[in-house]
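A.B. asks: Below are the sequence and a predicted model for it; my questions follow.
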Amino acid sequence: MRIAFLVAIEGIEQIELTEPWAAVGAAGGTPVLVSTEQGEVQAFHHLDKGDTFPVDQVVGDAKAEEFDGLVLPGGVANPDALRMDEKAVAFVKAFFDAGKPVAAICHAPWSLIEADVLRGRTLTSWPSLRTDITNAGGTWVDEQVKVCTGGPNTLITSRKPDDLKAFCETLVGEFGKSADEDGKGRA
C-alpha cells in the first residue's frame, strides 16, 4: 500500500503524523509525505515546535490515483492552511471521487469540509468542529474512532491524540481491506 499523508508546511500535530506513519510502515505500507511546498514541514507538540520532516511530493504534482489511501493529521494550523490551498483541497476531494479510503484526526476534518465531501457522512473530530461538520451536511458523533461507509469511500475519523491507538489500528485495517478489494493484496 502507498499512503499519502497530506500536511501544510507547518502546524502539524507531530504525534498525529508520526503514529499513523509508523502504523502504515509496520503494516508493510509505504507512507508518502505530501505538502504544499517542497523542503521540510514543521511539526508541533501542541503549541511548541517539534521536529521537521522532509516532503516527498508537492501536492500540485500528486494524484490520488498514485495512492491507496489518504491520512490527514491534525493540529489547528495545519488543516486551516490546507483548506486555503486549492490544490490541497482538490487532492482531498479526488480520494472521495475515486472511492479511496481517507483517515482524518482531530482538526483535520476542516480539509474535508472545504472539499465539500461530508454531506450524509457520519464522523468524529475535535469537539469544536461539531458545528462546522453539521453545517457541512455531516453528522458529528463523540466516539474514539468512527468508520463511515455511507458514501463513495470509507472515511475513518478520530477525535484527538488520546485516540491514536484505535485510529491507527482502524486505518491500517480499512486501508488493507481497500487494497484487497483492488487486488493489490494486504499491506
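C.D. replies: That came through, no problem.

A.B. asks: can we go C-alpha only for contacts and neighbour counts from here?
C.D. replies: Fine.

A.B. asks: Let me see the contact set for the residue positioned nearest the centre of the chain.
C.D. replies: In the chain, the C-alpha nearest the mean C-alpha coordinate belongs to Leu72, at 1.9 Å (Cα atoms, centre = their mean). Counting by Cα atoms under 8 Å, 6 or more residues apart in numbering, Leu72 touches Phe5, Leu6, Val7, Val102, Ala103, Ala104, Ile105, Ala108.

A.B. asks: for comparison:
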Amino acid sequence: MTAISNAKILIIATHGFEQSELEFPRDQLRVKGADVHVATLDGKPIKGWEGSDWGREAEAKIADVNSHDYDALVIPGGQINPDLLRAEPAVVNLVKDFHNEGKVIAAVCHAPWVLVEAGIVKGREVTSYLSIKTDVVNAGGNWVDEAVACDKGIITSRKPDDLKAFVSKIVEEIEEGQHDRKAA
C-alpha cells in the first residue's frame, strides 16, 4: 500500500495530447501530495491540444525513465498523442513493465490504443473514446460505456468529462497497492 501523498507518478505524452487530460490529472494528483513527472519522447517540450489551439508541456525523456521508480503510469489522450506513442517501442515496453510489475496504469480517451499495442487489454473491462471501441474489442477487451473502468489496476476513461472519476480511481488504486497480473 502506498499513500497518495507518498506516490510517485509518471505521465507520458507527446505532441497532440489533450491538454485537459494531462493537466487535470497532473495538477489534482499533485494537490493530493503525489510527486508527478511528465516524460516526452525526446525530453523536450511538447504541444498539446486545448479547445481549438495548441498548448504546451514537458519534463523528462521517456527512454530515461524506469518503471521501478514509479507507483503509477498515466497516459493522456487526444487523437495524435496515443497514435504516436503506440508506434514507439520504448513506450510499449515501458507500459509492459508497469503492467508486469502490477503497478497502476491509467489511460483516458484515445490512450487505450497504447494499452492495446502493449497487449494488456485482452479479457479486461476497458472503456475509451467511442471511436476506438472497435480497436479495444478487437484486442480482446470487454468495452463498457462508463466514466471509468478498472480491472486489476488498469484504469480507463472515455473523455475529459470523466476526469474527476478518473483521478479518484487512480488515487484509490494506488492506495490499494500492487495488482497481481499475468505478464504481457
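C.D. replies: Ah, there it is. In this text, all values refer to a predicted model and were calculated from it rather than measured experimentally.

A.B. asks: For the two chains, what TM-score is obtained?
C.D. replies: TM-score for the superposed chains, counting by TM-score structural alignment, normalised by the length of structure 2: 0.90, backed by 173 aligned residues with a Cα RMSD of 1.4 Å.

A.B. asks: Nearest residue to the residue nearest to the centre of structure 1 in space, please, no chain neighbours.
C.D. replies: Ala104 (4.6 Å; Cα to Cα, 6 or more residues apart in numbering).

A.B. asks: same check, this time on Gly50 of structure 1
C.D. replies: Excluding the flanking residues, the one nearest Gly50 of structure 1 by Cα to Cα, 6+ apart is Phe44, at 4.4 Å.

A.B. asks: any idea how far the one you found lies from Ala8 of structure 1?
C.D. replies: Distance of Phe44 of structure 1 to Ala8 of structure 1, computed by Cα to Cα, to the nearest Å: 12 Å.

A.B. asks: can you give me the strands for structure 2?
C.D. replies: Under the criterion DSSP state E, structure 2 contains strands at 8-12, 17-18, 35-40, 48-50, 53-54, 60-61, 72-75, 104-108, 125-126, 142-143, 148-151, 154-157.

A.B. asks: would a markdown table of those with distance to Phe166 of structure 2 be doable?
C.D. replies: Shown next, in a markdown table, are these (distance: least, Cα to Cα, whole Å):
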| stretch | distance to Phe166 of structure 2 |
| --- | --- |
| strand 8-12 | 14 |
| strand 17-18 | 15 |
| strand 35-40 | 16 |
| strand 48-50 | 19 |
| strand 53-54 | 23 |
| strand 60-61 | 24 |
| strand 72-75 | 10 |
| strand 104-108 | 8 |
| strand 125-126 | 13 |
| strand 142-143 | 16 |
| strand 148-151 | 6 |
| strand 154-157 | 6 |
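
A.B. asks: now the contacts of Leu72 of structure 1 in JSON lines, with distance to Phe96 of structure 1?
C.D. replies: Output for these, formatted as JSON lines (distance: Cα to Cα, whole Å):
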{"residue": "Phe5", "distance to Phe96 of structure 1": "15"}
{"residue": "Leu6", "distance to Phe96 of structure 1": "14"}
{"residue": "Val7", "distance to Phe96 of structure 1": "18"}
{"residue": "Val102", "distance to Phe96 of structure 1": "8"}
{"residue": "Ala103", "distance to Phe96 of structure 1": "11"}
{"residue": "Ala104", "distance to Phe96 of structure 1": "13"}
{"residue": "Ile105", "distance to Phe96 of structure 1": "17"}
{"residue": "Ala108", "distance to Phe96 of structure 1": "15"}
